[in-house]
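K.L.:
Below are the sequence and a predicted model for it; my questions follow.
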Amino acid sequence: MTESRRAILLAVLLGNMGTLHFLVPRPFDKLIPAALPGTARTWTYASGLAELGTALLIAIPRTRRLGGLLAALLFVAVFPGNVKMALDAKANPGRAIAIARLPLQWPLVRWALRVRDHA
């Protein structure tokens, strides 16, 4: 796969997730730690905007380097929400899935940094 295709695939992933923050916000609201100021929905929308903006930066070759860096930072920033989801999961299958997702965040960080490095 070419580096350009890797970048576009990451942009599509982020764009889809960002869109879901607006179309189906409730599951994302549950990921927001209570310690953050403001409402969970505000954070859900803000993170959706961050994902959409980052997707756009990655999709444009001229801004791809910045987009890759911001995507890596975004993946690190949402990690506490993924931990919260794993801790809050009540059902065993749900908890197992949430816990299994945690180490998958780091390949996303590496992918974003690769996009940055090859821009």
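P.N.:
Noted; the coordinates are in hand.
K.L.:
From now on I want contacts and neighbour counts done on CA atoms only, so please keep to that.
P.N.:
Will do.
K.L.:
Could you check how far the residue most central in space within the chain is from residue 47?
P.N.:
Of all residues in the chain, the one closest to the mean position by CA atoms, centre = their mean is residue 75, 5.0 Å from it. For residue 75, the distance to residue 47 equals 11 Å [CA to CA, to the nearest Å].
K.L.:
Second structure follows, compare the two:
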Amino acid sequence: MKTTTGKSIARIILGTGLIIAGIGHLTFARKEFQAQVPDWIPLKKDDTVIYSGLVEIAMGTALVFAPKKYRPAVGILAASLFVAVFPGNISQYVNKRDGFGLDTDQKRLMRLFFQPVLIFWAIKSTQQKRLKAL
């Protein structure tokens, strides 16, 4: 399999996952996502979940459908989204909030290690050329 084909498959899977997660924010997993909203966010938890769901749908759609020349920028934006929501994952761990089957400290802690994978995935699946060291 060609590298570009592998990257395209990875990008589309990630984008589709974001679209499904975003739909979940708005429908079937709304309460689960509320467990990840830190208390210091100045909005109602449900509003935060709705807004972040809309962003995830838009980001997922961009990952799947963006023209090739815009994909590196979209990848950086997607990685930035994963960085931006990371405090929610930390909050879920620190405050021992159950959600998505993360009902033990060990499971919530392991979830934290998945975030860097998503960041790497977003960048690597959208990168056009190999980055050269400075």
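P.N.:
Looks like it arrived, so ask away. Please read all numbers here as calculations on a predicted model, not as lab measurements.
K.L.:
Let me know whether the residue nearest to the centre of the first structure touches residue 110 as I believe.
P.N.:
No. Look at residue 75 of the first structure against residue 110 with CA atoms under 8 Å: they stay out of range, at 9.8 Å.
K.L.:
Please name the nearest non-neighbouring residue to residue 51 of the first structure.
P.N.:
Once flanking residues are discounted, residue 51 of the first structure sits nearest to residue 18: 4.9 Å by CA to CA, 6 or more residues apart in numbering.
K.L.:
same question, residue 68 of the first structure
P.N.:
The shortest distance from residue 68 of the first structure to any non-neighbouring residue, by CA to CA, 6+ apart, is to residue 116 (4.3 Å).
K.L.:
I'd like to know how many residues surround the one you found.
P.N.:
For residue 116 of the first structure, the count of nearby residues is 21 (other CA atoms under 10 Å).
K.L.:
That one maps to what in the second structure?
P.N.:
Mapped onto the second structure by TM-score structural alignment, residue 116 of the first structure lines up with residue 126.
K.L.:
secondary structure element for residue 84 of the first structure?
P.N.:
Residue 84 of the first structure belongs to helix 79-88 when assigned by DSSP states H and E.
K.L.:
What span of the second structure is that helix aligned with?
P.N.:
Using TM-score structural alignment, helix 79-88 of the first structure pairs with 86-95 in the second structure.
K.L.:
roughly how far apart are the closest residue to residue 109 of the first structure other than its chain neighbours and residue 19 of the first structure?
P.N.:
Spatially, and ignoring its direct neighbours in sequence, residue 109 of the first structure is nearest to residue 72 (4.6 Å; CA to CA, 6+ apart). Distance, residue 72 of the first structure to residue 19 of the first structure, by CA to CA: 19 Å.
K.L.:
start to end distance for stretch 29-40 of the first structure?
P.N.:
End-to-end distance for stretch 29-40 of the first structure, by CA to CA: 5 Å.
K.L.:
Just give me how far that stretch sits from the chain centre.
P.N.:
16 Å (CA atoms, centre = their mean, to the nearest Å).
K.L.:
so it aligns onto which residues of the second structure?
P.N.:
Mapped onto the second structure using TM-score structural alignment, stretch 29-40 of the first structure spans residues 34-45.
K.L.:
Of all the residues in the matching stretch, which ones are buried?
P.N.:
Neighbour counts over stretch 34-45 of the second structure (16 or more other CA atoms under 10 Å) mark 34, 35, 36, 37, 38, 45 as buried.
K.L.:
wait, the fifth one sits on residue 84?
P.N.:
No. Counting by CA under 8 Å, residue 84 is not a contact partner of residue 38 of the second structure; they are 12.0 Å apart.
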